[in-house]
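> got a sequence here, can you model it:
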Amino acid sequence: MSFIVVVLLVIGLIHLYLWKRLVRDPLRPGISRRIGTAVVLLLAVLAPLTLVGVRAGYFRWLAWPGYLWIAVMFYLLVTLAVLEIPQLLVDRLWVRARKTESAIAPSTSVVSTVTSSAGETVTGGLGETVSGSSEETATGGPGATAAAEGGDPADDDRPGLERRLLLARGAAIFAGLTATGITGYGVKTATGMPQIDRFPMPMPKLPRAMDGTRLAVVSDIHIGPLTGVDHARRIVQVINSVNADLVCVVGDLVDGSVAELGRFAAPLADIQSRHGAFFVTGNHEYYSGAEEWIQEVDRLGIRPLRNERVAINGLDLAGVNDLTGAQQGDPADYARALGDRDTTRPVVLMAHQPVAARDAAPFGVDLQVSGHTHGGQMAPFNMLVKLQQPVVSGFGEVDGVPVYVTNGAGFWGPPVRVGAPPQVTVIELRVA
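This is a model prediction of the structure:
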């Protein structure tokens, strides 16, 4: 409950900031500002309804507009935040320029007009002594210049106000175009064909007969309400195109129940490889009915590895449950999967989260393949992912364990990928 409250508070603050920068600052009071305010309020309600409701199985019809707005919202926030400093600098330069203009402006003579009791008018310059009637108007008095000219002192600041309005409108337009452009590009990338990423992996213990063994690693397919059946079909097509010896599906296959999404997962039965396809759970399986999906995946011809390993010629392939399984009585068991094995044989470990390598390190793992991070999915969000996972994308080493993290072939939440295209990774094992 506290997590939901925090999410609602953050979303509310983001929309308040967007309202200030996109509605209040660039629009004058009136009908346009009122309409803009109403739109921002509506979008502020749409975002949490999508994040909470769609995931819980409600408001499925909000999925596309809601997630697209979340992506646009994110990039509006990033763009406007980046623009804050140049906006401040420009504003300061304008203020300094106005002060300079005022300082060098020519002095104007102050003239006094005095009406005598006899009706005579006497005009005197600054510093002159003028005698006459008690009826006196001094244009040189405080505030008298503006009054004599029929002006309003507030008019003196009008050029500054107009400049600030122009600056606010320019920033709002730039941010809007940038955010929608990036989101559009991201949608095209996320819903397109996954790229093939190839990586040669030297392995000292690998038998010479297995030199060149190809592992097709795919993760985070995220079959869900936005994907349809073509999503899995595209991914299977890419997997089959690489002629893999082994296929490793490292978690987060689905976002929903078997009853709801089973038909969308059906193309996975067409995966082809010489020595079979294998699967380990990700955190999203435990949100979607892990036991049912493990049975469904097995029925589709993909063997689940639940804290166990199999021998494939001179190679051991092991798999552990995702760390989230501990919350449902189905924890990762590294000793069961990796203990009592012949340590002269190389072992590849399938584990959904890269951070699992810290627990696997004592067992002498030769390579861990993982997903989970999506490569950050929407840059610059990848910078935040680094706070939780030791490797975000590609090859790295964690406590002495070589780890390869694939970007994933699908998407979660917004159907948007920026800076982290969907991919199927082909790891070619080489004799070191």
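
> drop to CA atoms for contacts and neighbour counts, all remaining ones
Fine.

> three-state assignment of the closest residue in space to L18 that isn't next to it in sequence?
Computed as CA to CA, 6 or more residues apart in numbering, the closest residue to L18 that is not its neighbour in sequence is L77, at 7.2 Å. Secondary structure, DSSP: H, G, I helix; E, B strand; the rest coil: L77 is helix.

> so L77 makes contact with K20?
No. Look at L77 against K20 with CA atoms under 8 Å: they stay out of range, at 11.7 Å.

> neighbour count for those two, which is higher?
Taking other CA atoms under 10 Å, L77 and K20 do not tie; L77 has more neighbours (19 against 15).

> Proceed likewise with the subsequent sequence, for comparison:
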Amino acid sequence: MVLVAVALVVTAHWYVWRRLVRDTTKPGGLGRRAGTAAIVVLPLLAVGAVTSSRAHTPFRVQQVLAWPGFLWLAVLLYLVLALAVGEAVRPLLRRWAEPREAARDSAESAIEVNEPATVGAARTPAAPDSPAADRAATAPVPGTPSRRLFVSRVVGGAAATAALATVGYGTYGVLRGPRIKRITVPLAKLPRSAHGFRIAVVSDIHLGPILGRAHTQRIVDSLNSARPDLIAVVGDMVDGSVEDLGPAAEPLAGLEAPHGSFFVTGNHEYFSGAAAWVDHVRELGLRPLENARVELPGFDLAGVNDIAGESEGAGPDFAKALGDRDRSRTSVLLAHQPVVIDDAVEHGVDLQLSGHTHGGQLWPGNLLAELANPTVAGLERYGDTQLYVSRGAGAWGPPVRVGAPSDITVVELASRQA
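Have a look, this model is predicted:
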């Protein structure tokens, strides 16, 4: 699988080099040399960005590598897609340019035929209104590109513009911060007294070498402005250690909700030292739900560890979190990954709140996410259990979202008895 991924990345870079560098520049020219150097250096930065955190590289080095390395991965994706579309446009441009090239060649031939044959003879300037003057006016300017070169530059330039614009707008969307989304979820067993209870769901914050303290503060401000009754952080809060990212997480201490703020682990916590982060979020005022449950007015709130914790003997335990509860009460489950929905259905959960998918993050990534998750984003029903999946408030890898804007969702519980 790794070899296949490497082969795809190498092929993508070769294709981009061929279409953007080889086909649009002159051999040996500065443009050819600069483009070739970039197509070698940029993937090295990307590899460094992806591997530096796992290799425990100093955090400052991770930050230096992250921006260019991860952004290049996003640009590469949309360059390949745009150039692929350009393959269909290329023949049309060639046909459009063909008559003009033929006319140019004809003009060149006419000029050559009518040139004086005497070697070294001085040329007499043509009269302003003579046929020779007309031919000279239509002759190509020295250095005019060939039809093939012209088409390659047009297609390559358009592809580069489209890719950079797409990534630029997607980056702005992430750095601007998530928008508040509101949904109402009717629950059959919810008592009238809990009608209108609001849970603010935030997932996939992904604090790391790119998204830091300012990102956390934007999220905290948005959550508090929504004035929820309860805040649920459903995993993948960080991509790094407490030592490196503790200061970036500090604004979470400012979360405000009458019934408190709760936290469950995501798979990225287990790449970053989950036990240390559980202790740290507790210090910040959040309550971790490690395969645990708390009774709230009108319903039970439960949380399970992420399935990535199984490698550490700390995976999800639904029996511990839900096994001995009163099933006549409404239950809301916090679980990072949507794939545990079958366990939620088996244990009579009324509503599961999840994240993990990012909604695909980078189109057409949603198509791949659909293969691995029962629900990629939004609300769906599985038997008597409803599953809501947030697209998340941050981004993993490239700080870019395309077709999957970040969100914080305020889930309003509705009683059918109200």
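
> quick one: map the residue nearest to L18 of structure 1 onto structure 2.
Aligned by TM-score structural alignment, L77 of structure 1 pairs with V80 of structure 2.

> isn't its match up against V16?
Yes. Counting by CA under 8 Å, V16 is a contact partner of V80 of structure 2 at 6.7 Å.

> dump the residue contacts of the alignment partner in structure 1 of R391 of structure 2.
In structure 1, the residue matched to R391 of structure 2 (TM-score structural alignment) is N407. By CA atoms under 8 Å, 6 or more residues apart in numbering, the contact list for N407 of structure 1 reads 219, 371-377, 393-394, 420-424.

> quick one: the helices in structure 2?
Applying DSSP state H to structure 2 gives helices spanning 2-16, 30-51, 59-113, 131-138, 147-176, 213-225, 242-249, 269-272, 274-283, 318-322, 341-346, 365-372.

> export the ones you listed as TSV, with columns for distance to P398 of structure 2.
Compiled in TSV, the helices of structure 2 are given as follows (distance: least, CA to CA, whole Å):
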stretch	distance to P398 of structure 2
helix 2-16	16
helix 30-51	10
helix 59-113	4
helix 131-138	50
helix 147-176	8
helix 213-225	15
helix 242-249	18
helix 269-272	18
helix 274-283	23
helix 318-322	34
helix 341-346	28
helix 365-372	13
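
> in structure 1, which residue range corresponds to stretch 371-378 of structure 2?
With TM-score structural alignment as the criterion, stretch 371-378 of structure 2 aligns to 387-394.

> didn't F264 of structure 1 look like it was pressed against I223?
Yes. Counting by CA under 8 Å, F264 of structure 1 touches I223, with 6.9 Å between them.

> shared neighbours of the two, anything?
Overlap of the contact sets of F264 of structure 1 and I223 (by CA under 8 Å, 6+ apart) consists of A232.

> neighbour count for these two, which is higher?
A direct count of neighbours by other CA under 10 Å for F264 of structure 1 and I223 places I223 higher, at 23 against 20.

> any figure for the gap between that one and W293 of structure 1?
I223 of structure 1 sits 12 Å away from W293 of structure 1 when distances are taken as CA to CA, to the nearest Å.

> so what's H347 of structure 2 up against?
For H347 of structure 2, the contacting residues are 318-319, 322-323, by CA under 8 Å, 6+ apart.

> which residue lines up with it in structure 1?
Counting by TM-score structural alignment, H347 of structure 2 lines up with F363 in structure 1.

> which residues sit in contact with the closest residue to D211 of structure 1 other than its chain neighbours?
In space, D211 of structure 1 comes closest to R430 once its chain neighbours are excluded; the distance is 4.9 Å by CA to CA, 6+ apart. R430 of structure 1 makes contact with 200-203, 206, 210-213, according to CA under 8 Å, 6+ apart.

> which among those residues end up buried?
Buried residues within the contacts of R430 of structure 1, defined by neighbour count using 16 or more other CA atoms under 10 Å: 201-203, 206, 212-213.

> distance to L161 of structure 1 added to these, as a markdown table?
Below are the buried ones among the contacts of R430 of structure 1 laid out as a markdown table (distance: CA to CA, whole Å):
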| residue | distance to L161 of structure 1 |
| --- | --- |
| M201 | 62 |
| P202 | 65 |
| M203 | 67 |
| L206 | 72 |
| G212 | 69 |
| T213 | 68 |
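
> how many neighbouring residues does the counterpart of G313 of structure 2 in structure 1 have?
Applying TM-score structural alignment, one finds that G313 of structure 2 aligns to G329 in structure 1. As a burial measure, G329 of structure 1 scores 8 neighbours (other CA under 10 Å).

> measure G329 of structure 1 to Q353 of structure 1 for me?
From G329 of structure 1 over to Q353 of structure 1 the distance is 18 Å, taken as CA to CA.

> do the same with A44 of structure 1
Relative to Q353 of structure 1, A44 of structure 1 is positioned 32 Å away (CA to CA).

> strands of the stretch 251-400 of structure 1, residue ranges please.
Here the stretch 251-400 of structure 1 has its strands, by DSSP state E, counting those that start in this stretch, at 277-280, 302-304, 308-312, 315-319, 347-350, 367-370, 394-398.

> of the ones you listed, which is nearest E136 of structure 1?
Nearest to E136 of structure 1 among these is strand 394-398; the distance by CA to CA comes to 85.3 Å.

> average offset between the closest one and structure 2?
Mean deviation of strand 394-398 of structure 1 relative to structure 2 after superposition (mean CA distance after the TM-score superposition for structure 1): 2.1 Å.

> A253 of structure 2 -> structure 1?
Under TM-score structural alignment, A253 of structure 2 pairs with A269 in structure 1.
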